[in-house]
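Engineer: this one's structure only:
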């Protein structure tokens, strides 16, 4: 299996050189727009490309307002802040996620509650979430959801669309409605993914995108806050711009704010990348199909989009038959210059989150021992 897989990957990318997991692809106006930005001298947080990039993402996702930020973690932090999450509050999320999801909570002084995933798309399981709440939570006289034992307020549910595959949003929204919780979608990996024809990040009150160098498109570093309501977008723009009140020359800041503005240089790169997005997405689906065909009659399950979704296939993934087969695959491919990676270690195994509340994590632990990500870069076309 390992030898045949290495040959397949080398055939896909037509190289005998090192093959990374996910590299950016530049095949449009990136250099031209960067040069234009430098020539304009507006390289920081003021410039035309910031507004253009926000508008491009807003139009593509059909959200009410999109606000550019310096990175995905800053975007998560902003979403939590605008939701009203405070120190000591609890937020439900999944243990199988990238650490940024939980880092944003940590820096709010809030704490995660880790709930299990469902074993197909590897996102937060609505049934497991509902069960944990029914056993461990209550609504107080004001309708606030609280942890029965500690009395701490539970403010939100924050699922992640793992590898770009959408979670079961309708079911999670019903749980939010029952328990008076806000849904924040960590859509960092899912630009170009759709849940029942709705772009990910647009059904919750907030959604967050990342444009790190390893994402579907990149701005070098950057993020975007998707706001379902226009007034949330106005507020987000204000607080991420140091909460500075508009004035011709005076500096007056009317509340605590963040300096989370995306620089114009990064936005210029993003505008050029957005012009190629449809090509990149089609390219990535074609690569995913080659993996589907390769693994079809094997003991390894290729992770495909859920039946209710259209996924971007950000990171292609397989489920190995066992931990031993996973480790052998990782060792053989990486030794031959084909980068593969296991899924992230579960968050409750990390020292800073070891004491977090959690439910039964059987599916998460099963996936942790078997998931492997395969090279997933788009292929540059002329």
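Structural biologist: Looks like it arrived, so ask away. Bear in mind that the values here come from a model prediction, so they are computed numbers and not experimental data.
Engineer: from now on I want contacts and neighbour counts done on CA atoms only, so please keep to that.
Structural biologist: OK.
Engineer: contacts only, for residue 71.
Structural biologist: 210, 211, 212, 221, 222, 223, 224, 260, 262 (CA atoms under 8 Å, 6 or more residues apart in numbering).
Engineer: quick check: the farthest pair among the residues you listed?
Structural biologist: By the measure CA to CA, these have their two most distant members at 212 and 260, which lie 15.0 Å apart.
Engineer: not counting its neighbours along the chain, what's nearest residue 109?
Structural biologist: Counting by CA to CA, 6 or more residues apart in numbering, the nearest residue to residue 109 once its immediate chain neighbours are dropped is residue 87, at 4.1 Å.
Engineer: try this one side by side with the last:
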């Protein structure tokens, strides 16, 4: 039992139906950027999140890149981004020659609407219908909102702020597929569907996977069709290969979609298991002094993609890095939160506004196993070790 390896977030794949789909791809010759599974998967995702249409792409990063371009981000402009996120939420800003400006997080790990509004009000001004950064004299075109670990950012506040300050809203819902509001202005709305555009990811560690792959959604059909056009090399005339713009080879593969059509059908059962396991962890961790299983926001049904434990050394006796090493030595895969993006080498000279909460969490948060096929025995094994490693302080 002690030698069993428990992964952090591993794919939950039912082999038989996927093998049948892949066999069809191989036998028909449709293995690349054409074939029936792509529109089928796009249609299923669109229906699930309640939008008319979705555009499949090769990764969440590709989706973010295309979406930022469609939203009008240009060279020498700025985009407001969180620092507590995976770097893929920020890198695409630079692909377009724009500069990220980093905003702190709140207790949800998501971008802090209070600091977002404060930055816009105090550090910027509206001129000629655009928001300008007074320090750099650059136009700030958009804000990227990441639904971190499947929690929901405060979209009511953020969209209000964005409209007031002339900002486009791109929702990075790469971790948030299935998270939705259960109350408030956006009741019933899913993460990714409230901003101007939203992007999902189907990377191997996400709640559903296609190996790689991503999806762009928008309620604005014009923006969505522009994204589709750019993702297939911007072919104005596909028969005669006429290209009036620079496009990208970002189309989702039929092989990826062949996995996705089955995975999306199982999403609700995955979320159900994740919630059950989260609650099992919580009941036990509530009784371990110095550890807190960080809750998801009220007013939402979160997908519970990742579970975050706050480690307080003063009470637990170990810091998060010491606990991480002990768990890894027991073949229990855990990971720290990402390195804060404003501290990464490519971005150290970019503006970072009032960093406090993100630094606090970076020093104390550990992600523990959360796969949708995690057994109760696995959860109990992790809990047992968390209890065992507590020091007398």
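Structural biologist: Arrived safely. Model, not experiment: these values are computed from the prediction.
Engineer: about what we covered before: any chance of the contacts of residue 71 of structure 1 in JSON lines, with secondary structure and neighbour count too?
Structural biologist: Formatted as JSON lines, the entries for these read as follows, by DSSP: H, G, I helix; E, B strand; the rest coil; neighbours: other CA atoms under 10 Å:
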{"residue": "210", "secondary structure": "strand", "neighbour count": "31"}
{"residue": "211", "secondary structure": "coil", "neighbour count": "24"}
{"residue": "212", "secondary structure": "strand", "neighbour count": "20"}
{"residue": "221", "secondary structure": "coil", "neighbour count": "20"}
{"residue": "222", "secondary structure": "coil", "neighbour count": "26"}
{"residue": "223", "secondary structure": "strand", "neighbour count": "27"}
{"residue": "224", "secondary structure": "strand", "neighbour count": "28"}
{"residue": "260", "secondary structure": "coil", "neighbour count": "22"}
{"residue": "262", "secondary structure": "coil", "neighbour count": "25"}
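Engineer: what lines up with residue 20 of structure 2 in structure 1?
Structural biologist: Taking TM-score structural alignment as the criterion, the aligned counterpart of residue 20 of structure 2 in structure 1 is residue 32.
Engineer: tell me the contacts of that match?
Structural biologist: Contacts here follow CA under 8 Å, 6+ apart; on that basis residue 32 of structure 1 touches nothing.
Engineer: wait, a helix at it?
Structural biologist: Yes: inclusion of residue 32 of structure 1 in a helix is indicated when DSSP: H, G, I helix; E, B strand; the rest coil is applied.
Engineer: residue 217 of structure 1 versus that one, what's the distance?
Structural biologist: As for residue 32 of structure 1, its distance to residue 217 of structure 1 is 17 Å (criterion: CA to CA, to the nearest Å).
Engineer: quick one, what contacts residue 12 of structure 2?
Structural biologist: Taking CA under 8 Å, 6+ apart, one finds 208, 371, 372, 373 in contact with residue 12 of structure 2.
Engineer: ok, and the most crowded of these?
Structural biologist: With neighbours set by other CA atoms under 10 Å, the maximum within those is found at residue 208, which has 27 neighbours.
Engineer: can I assume that one is in contact with residue 267?
Structural biologist: Yes: counting by CA atoms under 8 Å, residue 208 of structure 2 touches residue 267, with 6.6 Å between them.
Engineer: longest helix in structure 2, please.
Structural biologist: For structure 2, the longest helix by residue count, based on DSSP state H, is helix 267-285.
Engineer: residue range for that one in structure 1?
Structural biologist: Aligned using TM-score structural alignment, helix 267-285 of structure 2 spans residues 277-295 in structure 1.
Engineer: how about residue 334 of structure 1, nearest residue that isn't a chain neighbour?
Structural biologist: In space, residue 334 of structure 1 is closest to residue 340, 6.4 Å off (CA to CA, 6+ apart).
Engineer: does the one you found touch residue 375 like I think?
Structural biologist: Yes: the pair residue 340 of structure 1 and residue 375 qualifies as a contact (CA under 8 Å) at a distance of 6.5 Å.
Engineer: give me the common contacts of these two.
Structural biologist: residue 21.
Engineer: quick one, helices of the stretch 101-250 of structure 2?
Structural biologist: When secondary structure is read from DSSP state H, counting those that start in this stretch, the stretch 101-250 of structure 2 shows helices at 113-123, 155-164, 221-231.
Engineer: and these, which is most packed in?
Structural biologist: The highest mean neighbour count among the helices of the stretch 101-250 of structure 2 belongs to helix 221-231 (a mean of 19), with neighbours defined as mean count of other CA atoms under 10 Å.
Engineer: give the aligned range of that helix in structure 1.
Structural biologist: Under TM-score structural alignment, the counterpart of helix 221-231 of structure 2 in structure 1 spans residues 230-240.
Engineer: need the contact partners of the matching stretch.
Structural biologist: Stretch 230-240 of structure 1 is contacted by residues 64-67, 69, 78, 82, 226-227, 244, 255-261 when judged by CA under 8 Å, 6+ apart.
Engineer: mind checking which of those are buried?
Structural biologist: Neighbour-count burial within those applies to 64-67, 69, 78, 226-227, 244, 257-258, 260-261; the criterion is 16 or more other CA atoms under 10 Å.
Engineer: out of these, flag the one nearest to residue 356 of structure 1.
Structural biologist: Within those, the smallest distance to residue 356 of structure 1 is 22.1 Å, found for residue 78 (CA to CA).
Engineer: what do we get in structure 2 for that closest one?
Structural biologist: In structure 2, the residue equivalent to residue 78 of structure 1 is residue 66, according to TM-score structural alignment.
Engineer: tell me the SS of its match?
Structural biologist: Residue 66 of structure 2, by the three-state scheme (three-state DSSP), is helix.
Engineer: with adjacent residues omitted, what lies nearest to the counterpart of residue 309 of structure 1 in structure 2?
Structural biologist: With TM-score structural alignment as the criterion, residue 309 of structure 1 lines up with residue 300 in structure 2. Take residue 300 of structure 2 and drop its neighbours on the chain: the residue closest to it by CA to CA, 6+ apart is residue 181, 4.3 Å away.
Engineer: and for the one you found, the neighbour number?
Structural biologist: Applying other CA under 10 Å, we find 20 residues neighbouring residue 181 of structure 2.
Engineer: contacts only, for it.
Structural biologist: Contacts of residue 181 of structure 2 were listed using CA under 8 Å, 6+ apart, and they are 187, 188, 189, 190, 299, 300, 301.
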